[in-house]
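*Asks:* sequence and predicted structure, then a few things I'm wondering about:
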Amino acid sequence: MNAYIFPGQGAQFSGMGLDLYENAPMAQDLFEKANNILGFSITDIMFEGSAEDLKQTKVTQPAIFLHSVILAKTLGDQFKPDMVAGHSLGEFSALVANGTLTFEDGLKLVSQRAQAMQKACELQPSTMAAVLGLDDAVVESVCASTEGIVVAANYNCPGQLVISGEIDAINKACETLKEKGARRALVLPVGGAFHSPLMEPAREELAAAIENTTFNKPNCPIYQNVTANAVIDEAAIKTNLISQLTAPVKWTQSVQQMIADGATLFTEVGPGKVLQGLVKKIDRTAGATSATLDTNA
């Protein structure tokens, strides 16, 4: 069975999407439509902007979404998913790819999500840290016993977990994790505590937007970050998508469940190859590849 997976924040790069724009008329149309929906020329920033320009929250999330979704649409008959999943932001790309959301609605939600998250970040200084080389249970235990808000946020693969929370709590937890034998406990250059209780204001804002958006019946299951299980019910998809901002990304568990349910080939659709690497670390026997542009689309 073919599983298609969609990357999240951090996969952006200068020049992203330009090959799609130059080689697929469908892509040109969709990029121009995106510029109109967003009210600024995101294509100028994607194609010609610096890495610093692409780091702006209002740019990063829509840019990765656009790269992923437009690439999926240019695949034509090649694109036949039996199941989909996306890492954090990538879940919105996956929901457009499996027909749950329209391109326009998906982009609007991603833009609203980015702005809501930015506002939440500005309310309280916070951050995230990558922890390598410890069992999940040890990391969870340290988070639970650390004073302040600090939680497990991204279960990326065995031995690689990202924690999220208040700056002081993250720093204290990192020290303890190193004492417990972590190979690394490294604070990340991010602007906030994503997938933690500190994103509650953003969750509330996004919830209103999601509730006012039409969700269609998907043409294949999505394995959502919050549950790590196959979901096809539109109401459940909405609920999980709203919960996602303050809940951990269960990527390891999602990939394991997709394999258990019959996935044999994982195709990453979008910028970078991060998810393929994680899939191979989760199960080295799984096939993993990148989607490539069909210039006839």
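*Replies:* Thanks, I have it.
*Asks:* only C-alpha atoms from now on, for both contacts and neighbour counts.
*Replies:* Noted.
*Asks:* so residue 257 belongs to a helix, correct?
*Replies:* Yes: assignment of residue 257 by DSSP: H, G, I helix; E, B strand; the rest coil places it within a helix.
*Asks:* you'd agree it is up against residue 231?
*Replies:* No: assessed by Cα atoms under 8 Å, residue 257 is found out of contact with residue 231, at 12.0 Å.
*Asks:* buried set for whatever helix or strand residue 289 lives in?
*Replies:* Residue 289 is part of strand 287-290, with elements assigned from DSSP states H and E. Using 16 or more other Cα atoms under 10 Å as the test for burial, strand 287-290 gives 287, 288, 290.
*Asks:* which strands and helices lie in contact with that strand?
*Replies:* In terms of contacts (3 or more Cα pairs under 8 Å, 6 or more residues apart in numbering; DSSP states H and E), strand 287-290 is packed against strand 265-268, helix 274-282.
*Asks:* got another, please set it beside the one above:
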Amino acid sequence: MNAYIFPGQGAQFSGMGLDLYEKSPLAQELFERANDILGFHITDIMFQGSAEDLKQTKVTQPAIFLHSVILAKTIGDNFKPDMVAGHSLGEFSALVANGALTFEDGLNLVSQRAQAMQKACELQPSTMAAVLGLDDDIVEKVCAMTEGVVVAANYNCPGQLVISGEIEAINKACETLKEEGARRALVLPVGGAFHSPMMEPAREELASAIENTNFSKPNCPIYQNVTASAITDENEIKGNLISQLTAPVRWTQSVQQMVADGATHFTEVGPGRVLQGLVKKIHKEAETSSASLDSNA
């Protein structure tokens, strides 16, 4: 079975999407429509902007979403997923790809999500840290015993977990994790504590936008970050999307469940190859590839 996976924040690069725009009239039309919806020329920043320009939250999330969704749409008949999943932001791309959301609604929600997260980051300084070389349960235990807000945020693959929370609590947890034998416990250059209770203001803001958006029956299951299980019910999808901002991304568990449900090939749709690397670390036997307009993958 074919699983299609969609990357999240951090996969952006200068020049992203330009090849699609130049080669596909459909891609060109969708990019121009995105400029109109967003009210600014995101294509200029994607195609010619610097890495610094692409780091702006209002740009980063819509840019990655557009690259993924437009690529999926331009592959056309060759895009035949049996299941989909997306890492954090990538969940919105996956929901457009499997027909649960329209292109316009997906882009609007992603734009609102980016702005709500930015506002939440500005309310209280917070951060994230990558922890390498420890079992999940040890990381969870250290988070629980550390004073302040610090939680497991991204279960990326065995031995790679990202924690999220208040700056002081993250620094303390990193020290303890190194004492516990972590190969690395490194604070990340991110704007805030994503997928933690610190995102509660953003969750509240996004909840009303999601509730007021029409979701259709998807044409294949999505394995959502919050549950790591196959979901096809529109109301469940909505509820999980709302919970996602303050809940951990269970990527390891999602891939394991997809494999258990019959996934043999994982195609990454969008910028970068990070997810393919994670899939290989979770399940060595899995076949992986990147979607491409040229190869019609």
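*Replies:* Looks like it came in fine. None of the values given here were measured: they were computed from a predicted structure.
*Asks:* quick TM-score on the pair, please.
*Replies:* The TM-score (TM-score structural alignment, normalised by the length of structure 1) is 0.99; 296 aligned residues with a Cα RMSD of 0.8 Å.
*Asks:* hmm, back to that, return the most buried member of the helices and strands packed on strand 287-290 of structure 1.
*Replies:* Counting by mean count of other Cα atoms under 10 Å, strand 265-268 has the highest mean neighbour count of these, with a mean of 23.
*Asks:* average offset between that one and structure 2?
*Replies:* In the superposition against structure 2, strand 265-268 of structure 1 averages 0.1 Å from its aligned positions (mean Cα distance after the TM-score superposition for structure 1).
*Asks:* picking that back up, tabulate the buried residues of strand 287-290 of structure 1 (JSON lines), appending distance to residue 109 of structure 1.
*Replies:* Below are the buried residues of strand 287-290 of structure 1 laid out as JSON lines (distance: Cα to Cα, whole Å):
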{"residue": "287", "distance to residue 109 of structure 1": "32"}
{"residue": "288", "distance to residue 109 of structure 1": "29"}
{"residue": "290", "distance to residue 109 of structure 1": "26"}
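*Asks:* of those residues, just say which sits nearest to residue 10 of structure 1.
*Replies:* residue 290 (16.9 Å; Cα to Cα).
*Asks:* can I assume the closest one is in contact with residue 271?
*Replies:* No: contact criterion Cα under 8 Å: residue 290 of structure 1 and residue 271 do not qualify, at 9.2 Å.
*Asks:* select the longest helix from structure 2.
*Replies:* For structure 2, the longest helix by residue count, based on DSSP state H, is helix 103-123.
*Asks:* any chance you could map the helices in structure 2?
*Replies:* Using DSSP H, helices in structure 2 cover 18-23, 25-38, 42-48, 51-54, 57-75, 90-97, 103-123, 136-145, 167-179, 200-211, 234-243, 251-260, 274-282.
*Asks:* most distant residue from the middle of structure 2?
*Replies:* The C-alpha centroid of structure 2 is most remote from residue 179, which lies 30.6 Å away (Cα atoms, centre = their mean).
*Asks:* mean per-residue distance, the longest helix of structure 2 versus structure 1.
*Replies:* Looks like 0.1 Å for helix 103-123 of structure 2 (mean Cα distance after the TM-score superposition for structure 1).
*Asks:* before we move on, what about stretch 203-210 of structure 2?
*Replies:* So stretch 203-210 of structure 2 averages 0.2 Å relative to structure 1 (mean Cα distance after the TM-score superposition for structure 1).
*Asks:* what comes up buried for that stretch?
*Replies:* In stretch 203-210 of structure 2, counting by 16+ other Cα under 10 Å, buried: 203, 205, 206, 207, 210.
*Asks:* the fourth one pairs with which position in structure 1?
*Replies:* Here residue 207 of structure 2 is matched to residue 207 in structure 1, going by TM-score structural alignment.
*Asks:* returning to that earlier point: out of the helices and strands packed on strand 287-290 of structure 1, flag the one nearest residue 142 of structure 1.
*Replies:* helix 274-282 (23.1 Å).
*Asks:* in structure 2, what stretch matches the closest one?
*Replies:* Under the criterion TM-score structural alignment, helix 274-282 of structure 1 matches residues 274-282.
*Asks:* the closest residue to residue 119 of structure 2 other than its chain neighbours and residue 63 of structure 2, how far apart?
*Replies:* Leaving aside its sequence neighbours, residue 119 of structure 2 sits nearest to residue 202 (Cα to Cα, 6 or more residues apart in numbering; 7.4 Å). Applying Cα to Cα, to the nearest Å, the value for residue 202 of structure 2 to residue 63 of structure 2 is 20 Å.
*Asks:* select, out of the helices and strands packed on strand 287-290 of structure 1, the one closest to residue 253 of structure 1.
*Replies:* Closest among those, once you apply Cα to Cα, is helix 274-282, at 9.0 Å.
*Asks:* just checking, what packs against that closest one?
*Replies:* Looks like helix 274-282 of structure 1 contacts strand 150-157, helix 251-260, strand 265-268, strand 287-290 (3+ Cα pairs under 8 Å, 6+ apart).
*Asks:* okay if I get those as JSON lines plus distance to residue 222 of structure 1?
*Replies:* Conversion of these to JSON lines gives the following (distance: least, Cα to Cα, whole Å):
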{"stretch": "strand 150-157", "distance to residue 222 of structure 1": "18"}
{"stretch": "helix 251-260", "distance to residue 222 of structure 1": "10"}
{"stretch": "strand 265-268", "distance to residue 222 of structure 1": "14"}
{"stretch": "strand 287-290", "distance to residue 222 of structure 1": "18"}
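*Asks:* possible to save the helices of structure 2 as a markdown table with distance to residue 188 of structure 2?
*Replies:* Output for the helices of structure 2, formatted as a markdown table (distance: least, Cα to Cα, whole Å):
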| stretch | distance to residue 188 of structure 2 |
| --- | --- |
| helix 18-23 | 29 |
| helix 25-38 | 29 |
| helix 42-48 | 23 |
| helix 51-54 | 16 |
| helix 57-75 | 16 |
| helix 90-97 | 20 |
| helix 103-123 | 14 |
| helix 136-145 | 17 |
| helix 167-179 | 11 |
| helix 200-211 | 21 |
| helix 234-243 | 23 |
| helix 251-260 | 19 |
| helix 274-282 | 16 |
